[in-house]
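Asks: sequence and predicted model, in that order:
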Amino acid sequence: MTTAWAGIPFGGDYNPEQWPRDVWAEDVKLMGHAGVDLVTVGVFSWALLQPTPDTWDFGWLDDVLDGLLAAGVQVDLATATASPPPWLTRAHPEMLPVTEDGTTLWPGGRQAYCPSSPVYREHALALCRQMATRYAEHPAVVLWHVSNEIGCHNALCYCDTSAAAFRGWLRGRYGDLETLNDAWGTAFWSQRYGDWDEILPPRVTPATANPTQRLDFQRFSSDELLGLFTAERDVLHELSPGIPVTTNFMVSEHIRQMDYFRWGREVDIVSNDHYLIAADPWNHQELAFSADLTRGIAGGRPWLLMETSTSAVNWQPRNVAKRPGELRRAALGHLARGGDGILFFQWRASRAGAEKFHSGLVPHAGTDTRLWREVCELGALLDRLDEVAGAVSHNDVAILFDWESWWASELDSHPSVDVQYLAQARDLHRALVDRGVGVDVVHPSADLAAYRLVVVPTLYLVTDEHAASIAAAAEAGATVLVTYFSGIVDERDHVRLGGYPGAFRDLLGVVTEEFTPLREGERVHLDDGGVGRIWAEDLRLEGAEAVASYSDGPVPGAPAITRRAVGEGAAWYVATHLTESSAGTLVDRLLDEAQVSAVAPTGPGVEVVRRVGDEGRSWDFVINHTDQPVTLPMAGHDLVTDEAVGPMLRVDAGGVAVVRSD
């Protein structure tokens, strides 16, 4: 990514407007002590910058930026449009978002606006112009930050303004009502539209809503939010050319409304917010998947971690604090997978407001704390790791991921509520990471030519073009693994007829006559010793060979895992959701067939990730999440300890290493 800084920046959201001015001098002094060199400023300051419709107050922000500049701290300056001020929503209540059941969401939190509201956009762009005009030449500003976590709380709005915008989007997609009626299958349940004005967002209905209508509303809503970003970005490019523009994505398992592959093409730098799920004792696995996916969104280029937490967050049911060493392990997990910058929310833990129990770089208890000492240690470590900046990943394995397929696969009235889009992808990613294998998580449209193993998990919705690309990868020599409930529908959510798995039937050499999903908690056993859950299929071979068959369950004797030789490669199919150990056994076989090697031999709880730089340099990140020391065959210079290591590397329980090899 093109940046105005060198190395790995360290810092976070800085909200001095929440504190008396006499705290500001202490802030910059402590930033220097901790090694902070980049902070995000102004995210939620609209009401202070524009206290009334006709007045502006930038004096305090001028002082903040000047103070940071004097201290050598660079600024990611927010456009402050993330949350409209009370005077605006009071004057224009029609701009407030509305839920699918007609409930208006009122001010008092944040993001109290409809993404389609022309009133909101007019005022947001006016503020954006004011910010860009005033600060385009300020030497502290090295990055523009549009809004904040766009769509976090208001991604789907069902108001009349949104309805009109949705109809306009549909006209652009389909052109005429005949085409729309065909795409939506409106002959079913007497839903045929004879006038564009008859079309509404998928509000609460007496029975299951039209699935393609719901899918299109997801697409529209993602595009509408993206339009807010690009409108501000274009103003910033016009008035402050040369300063890159970003907005913070939320690539995680609990945010699903934005198609970030589309968004990734529109930002100058991909940045992401990520928070560990405290309830998950193996939450580093979700972090690894999110970071690999974020790198995929960035087209393989490095990206910026815009927000994470030093310890507990404020919004989970049980806000568990990070234990000693966890802060460093999590930070290096992102850095290992391309996060060229580690920023936190926020600099100083708030004393008031909804996020007052959210951890900060400076905790409520101050600097005589374990957390502050770990913050300072992390800042010093990241300085030693500056040389890693710009390095990339060269991996032989790709997992395909698509937001549209995620949306479509979890619509109502499907064969089993237990089928969750992320589950299969996460399970297979975990099995690969546990074996020390690097993974790229990419869109189905990505160039697959460089991969030896291509994993296609639960790709329920797939276009003809993407299905052909996956088949071509197998023809060219890749081992392709397709899992259950893939290839079932086209982009209109219409079932591909002729037998499942639809788009992949010929590639895989199988035909499924009927799905036979399992009851809650039920297991099915395979004749190779494997165990499946959630799903089974009444499947027959049409050119493939059976690798394993069901020995019990709904269809005993039917093939459960199949393989077909394809060109120079092979296509595998798994017609159940394998348990963790069974999935691991399959992954071992696939890696062997595809001749994919690990960075270093490892096991569950120990990550080994490689980044590659120019002139043959590489850096191997070793992150030990277990309570036992590990020893790996690895030689070079460990940047964590600043010592030569090899031929064996020992990493203590809960420890980390970053080994440079020339």
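Replies: Yes, it's here.
Asks: can we go C-alpha only for contacts and neighbour counts from here?
Replies: Noted.
Asks: surely Trp87 and Leu48 touch.
Replies: No: contact criterion CA atoms under 8 Å: Trp87 and Leu48 do not qualify, at 11.6 Å.
Asks: these two: which has the busier surroundings?
Replies: A direct count of neighbours by other CA atoms under 10 Å for Trp87 and Leu48 places Leu48 higher, at 17 against 13.
Asks: count of residues packed around Glu26?
Replies: 10.
Asks: again with Gly567
Replies: 15.
Asks: same check, this time on Ser413
Replies: Neighbourhood size, Ser413 [other CA under 10 Å]: 10.
Asks: and Glu198, by the same measure?
Replies: Going by other CA under 10 Å, the residues that sit close to Glu198 add up to 9.
Asks: tell me the spacing between it and Trp572.
Replies: 46 Å (CA to CA, to the nearest Å).
Asks: can you check Phe289 too?
Replies: Counting by CA to CA, the gap from Phe289 to Trp572 is 23 Å.
Asks: nearest spatial neighbour of Val417, chain-adjacent residues omitted?
Replies: The shortest distance from Val417 to any non-neighbouring residue, by CA to CA, 6 or more residues apart in numbering, is to Glu410 (7.9 Å).
Asks: show me the contacts for that neighbour.
Replies: Taking CA atoms under 8 Å, 6 or more residues apart in numbering as the criterion, Glu410 is in contact with 417, 419-421.
Asks: pretty sure Val320 contacts Asn314?
Replies: No: Val320 is beyond contact range of Asn314, at 9.4 Å (criterion: CA under 8 Å).
Asks: spatially central residue (nearest the centroid) of this structure, please.
Replies: With distances taken as CA atoms, centre = their mean, Val251 lies nearest the centre of the chain, 1.9 Å away.
Asks: show me which helix runs longest in the protein.
Replies: Taking DSSP state H as the criterion, the chain has its longest helix at helix 211-239.
Asks: next one: it to chain centre, how far?
Replies: 17 Å (CA atoms, centre = their mean, to the nearest Å).
Asks: against which helices or strands is that helix packed?
Replies: The contact analysis (3 or more CA pairs under 8 Å, 6 or more residues apart in numbering; DSSP states H and E) places helix 211-239 against helix 118-135, helix 160-174, helix 177-184, strand 245-246, helix 403-409.
Asks: of all those, which one is nearest Ser582?
Replies: Ranking those by proximity to Ser582 (CA to CA) places helix 403-409 first, at 23.9 Å.
Asks: I'd like to know which elements the very next helix or strand once past the closest one is packed against.
Replies: The first helix or strand that comes after helix 403-409 along the chain, using DSSP states H and E, is helix 421-434. On a contact count with 3+ CA pairs under 8 Å, 6+ apart, helix 421-434 meets helix 283-297, helix 403-409, strand 439-442, helix 580-594, strand 606-612.
Asks: presented hereafter is structure B, for comparison with structure A:
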Amino acid sequence: MTLPMCSATQRSVMPELSGPTSRPIVWPLAGSIAYGGDYNPEQWPREVWDEDVTLMRQAGVNLVSVGIFSWAMLETEEGVFDFAWLDELLDLLHSNGIAVDLGTPTVSPPAWFFAAYPDSRVIDADGVVKGFGSRGMASHASPEYRDAIVRIAGVLAARYADHPAVVLWHVHNEYGVPVAEDFSPRAVASWQAWLQERYGSLDALNAAWGTAFWGQRFARWEHVVAPAATPSTGNPSMKLDWARFTDDQLRECFRLERDAIRARAPQPITTNFMAHQSWNTDLWKWAQEVDIVSDDHYLWSPDPEAHVALALSADLTRSVARGRPWMLLEHSTSAVNWQGRNIAKRPGEMQRNALTHLGRGADAIMFFQWRASRSGAEKFHSAMLPHAGTSSRVFREVTELGAHLALLGEVQDSRVQADVAVLYDWESMWAQDLEWRPSDALTFRERMRTYYERLWRDGVPVDFAHPADDLSGYKLVVAPASYLLTEEAGANLTAFVAGGGTLLVSCFAAAVDEHDTVHAGGFGAPLKDGLGLTVEEYRPLREGDVVAVVSADGEELTSRDWTEDLALAGAQPWATYGAAPAGGPLEGTPAVTRHTHGAGTGWYVGTTLDVAALAPVLAAVYADAGVTPAPTPDGVEVMVRHGASASYVVAVNHNETDAIVPVTGTDLLTEQAVDGELTLPAGAVAVVRTAPVRPGTAENFGGPLSSEELAGLSDAALAGS
């Protein structure tokens, strides 16, 4: 049944939805880099809209996200809709050549919804009911909320499926932010049903959770509580499953809206992830549900080199998209408003951030938001059109970026390729960062950033991968934080080594299985064959203590926070703890090991080395793997995207001094020829078209590709799995 087209204000009853439809995915604005941001015209008088679209055209904007927080204006009472303003807005944008990413406003239900359904409010782990006035306030387990989101998504899709401005649907906003967990009675009932489906019996659940410990055994399903606040730390296996359940609840709500749209509208559907910045969503699973992967990224002000974390998030987003182009749906032109100290971006930093995302696979560069809000919680958040207006530095840079992106349409749909994979598993993060681990200094994100930064500084392109992925297309696999590793994933990594790959594993790896239960056989047991060792004991250090680690060629490195007592089973020491007292109680025992297994090599780093101390380790690992690093001057990023007829070298200089980048081709931003060396001014960016190049070689970033190699740059080949 098809929904009727609603008049400007009309009561409509939501019919039952049909299932998802199969249709080809058309990339929004194919042949162009999408540029724009969230547009919230409902915050402004009608006369401002005309000024907005004029300035958008001046700035080069070709896509805006609309309607994300507009539920109260679209459904003014339950079942009563007012689309007059949105009709006018979409027509205005289309007549000015600006396409629309149309949002469903379900992150922020109206006041009338909570007045009618007070049981749909979120309850936190301490039993506090969360009130109205923020966003993300509704319980995802609430049947009334679920009915309401299906209704509004379906009505919007029916009305605007054929509107020429609409090229993309944007469901909800940043799932899991700011609220993911809900401990309401409805959520607990859903949790109990989820567990029954997962385990089938209470005996299986009790075994998985180890409830014999502390007398936690459950005898009836209705007694299975949620992991709310407890007198001491709670059951970690329960908490890990709770994280999975919470993720599944969020994803169920997304699917409800997605399918309501798919039943009526042909455009692709996305939702904005927050790769490496949101804790609650397993993006390997989420990416399978969207038509196009998109991400929001915001610099973390306390990090003086936040551009490294930006690169990590961009590579991770591309990887969950399995190598296909993705969309940056939000980042900031300057400061945000929600950190302790909100640092403004330096001149040119916005463009450097944008081009880094582009260089790592993004085909859309979008911001929050177009015009800065005068009221509300985000009035101090930067925007494309700031409070200072068009005479501001920010708006001049916005316009310059738009002009540059307009020159880069040919880059769209080219791909990034890497010989190195970094393992990333949200479930392992959830488990590792629970309470009562051997040391709170050893966190998933810290290890991930440290190893990624070493690769970044060495100029080594990376994909991210799940431990269970097919890794055979990579030369080197790095596992910075694989605390949770299943037997199956361990066998996969061992087979990768046996088949000729090089595996580098950091400390505290393979400690537990999917239930957060220590492996039979002890710490590291699933990787014993591939690494040639297990771990007898974790020996974290006191805060401030350091130990010396001496490599095979006598180089002395410094370690802090963490050491391990390794039991070798074929592995050979590559580095050992130094002589006492500098080496600590593990004097002379292995700290870093190398093991030949089958046709490949497994490396293990049983201590926490920082970015600098990892350099000699990685140099030896690269030699084993046949990976050639291509380091650039410190603070200079060089990225390569590969197309069928050309490749594109994207260079970004984060320094305050000029840099030289070796490349030959044409700079698309200046239309100047580059003959072997590109002078990149301080703080500048460049995009150089070169002949098609073979990744992984040094000269001109690779030699010409053969026709067979060009054919290999397919979605499947670039996915890395």
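Replies: That came in fine, so what should we check first? A quick note: this is a predicted structure, and the numbers were derived from the prediction, not measured.
Asks: TM value for the aligned chains?
Replies: Superposed pair, TM-score by TM-score structural alignment, normalised by the length of the first structure: 0.98. Supporting alignment: 658 aligned residues with a CA RMSD of 1.1 Å.
Asks: okay if I get the helices and strands packed on helix 421-434 of the first structure as JSON lines plus distance to Val204 of the first structure and mean neighbour count?
Replies: Converted to JSON lines, these look like this (distance: least, CA to CA, whole Å; neighbours: other CA atoms under 10 Å):
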{"stretch": "helix 283-297", "distance to Val204 of the first structure": "32", "mean neighbour count": "24"}
{"stretch": "helix 403-409", "distance to Val204 of the first structure": "18", "mean neighbour count": "21"}
{"stretch": "strand 439-442", "distance to Val204 of the first structure": "34", "mean neighbour count": "26"}
{"stretch": "helix 580-594", "distance to Val204 of the first structure": "38", "mean neighbour count": "16"}
{"stretch": "strand 606-612", "distance to Val204 of the first structure": "45", "mean neighbour count": "24"}
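Asks: turn those into CSV, including distance to Gly390 of the first structure.
Replies: Supplementary listing: those in CSV, determined by distance: least, CA to CA, whole Å:
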stretch, distance to Gly390 of the first structure
helix 283-297, 12
helix 403-409, 27
strand 439-442, 17
helix 580-594, 28
strand 606-612, 9
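Asks: corresponding residue for Thr186 of the first structure in the second structure?
Replies: The alignment partner of Thr186 of the first structure in the second structure, by TM-score structural alignment, is Thr211.
Asks: repeat for Ala291 of the first structure
Replies: Ala291 of the first structure maps onto Ala314 in the second structure, by TM-score structural alignment.
Asks: likewise Ser350 of the first structure?
Replies: By TM-score structural alignment, Ser350 of the first structure lines up with Ser373.
Asks: what's around its match, how many residues?
Replies: Ser373 of the second structure has 21 nearby residues by other CA under 10 Å.
Asks: which SS state does the spatially closest residue to it that is not a sequence neighbour fall under?
Replies: Distances taken as CA to CA, 6+ apart place Lys379 nearest to Ser373 of the second structure, at 4.9 Å, with adjacent residues excluded. Secondary structure, DSSP: H, G, I helix; E, B strand; the rest coil: Lys379 of the second structure is coil.
Asks: distance of Lys379 of the second structure relative to Gln339 of the second structure?
Replies: Counting by CA to CA - Lys379 of the second structure and Gln339 of the second structure are separated by 14 Å.
Asks: more neighbours: these two, which one.
Replies: Shown here are Lys379 of the second structure and Gln339; by other CA under 10 Å, Lys379 has more neighbours (15 against 12).
Asks: ok, now which ones touch the more buried one?
Replies: So Lys379 of the second structure contacts 337, 372-373 (CA under 8 Å, 6+ apart).
Asks: one more: Val462 of the second structure?
Replies: If you count contacts by CA under 8 Å, 6+ apart, Val462 of the second structure has them with 315, 417-422, 455.
Asks: likewise for Asp538 of the first structure?
Replies: Applying CA under 8 Å, 6+ apart, the residues near Asp538 of the first structure are 512-516, 555, 558.
Asks: on average, how far is the longest helix of the first structure from the matching bit in the second structure?
Replies: Compared with the second structure after the fit, helix 211-239 of the first structure shows a mean deviation of 0.4 Å (mean CA distance after the TM-score superposition for the first structure).
Asks: between that helix and helix 118-135, how many degrees?
Replies: Here the directions of helix 211-239 of the first structure and helix 118-135 differ by 30 degrees (axes from the mean of the first three to the mean of the last three CA atoms, to 10 degrees).
Asks: any chance of the helices and strands packed on helix 211-239 of the first structure in JSON lines, plus distance to Arg563 of the first structure?
Replies: Shown next, in JSON lines, are these (distance: least, CA to CA, whole Å):
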{"stretch": "helix 118-135", "distance to Arg563 of the first structure": "53"}
{"stretch": "helix 160-174", "distance to Arg563 of the first structure": "39"}
{"stretch": "helix 177-184", "distance to Arg563 of the first structure": "34"}
{"stretch": "strand 245-246", "distance to Arg563 of the first structure": "44"}
{"stretch": "helix 403-409", "distance to Arg563 of the first structure": "24"}
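Asks: and these: which comes nearest Asp62 of the first structure?
Replies: Here helix 118-135 is closest among those (CA to CA), at 8.8 Å.
Asks: ok, and what's touching the closest one?
Replies: Contacts for helix 118-135 of the first structure (CA under 8 Å, 6+ apart): 79-81, 84, 92, 95, 113-114, 141, 228, 231-232, 235-236, 239-240.
Asks: ditto for stretch 500-520 of the first structure
Replies: With contact meaning CA under 8 Å, 6+ apart, stretch 500-520 of the first structure is reached by 415-416, 462, 464, 467, 471, 484-489, 495-496, 499, 533-544, 554-555, 562-564, 566, 571-573.
Asks: apply 6 Å and report the result again.
Replies: 487-488, 496, 499, 534-544, 571 (CA atoms under 6 Å, 6 or more residues apart in numbering).
Asks: farthest pair in the residues you listed?
Replies: Ile534 and Gly543 (26.2 Å).
Asks: out of the two, which sits in the more crowded spot?
Replies: More crowded of Ile534 of the first structure and Gly543, by other CA under 10 Å: Ile534, with 21 against 16.
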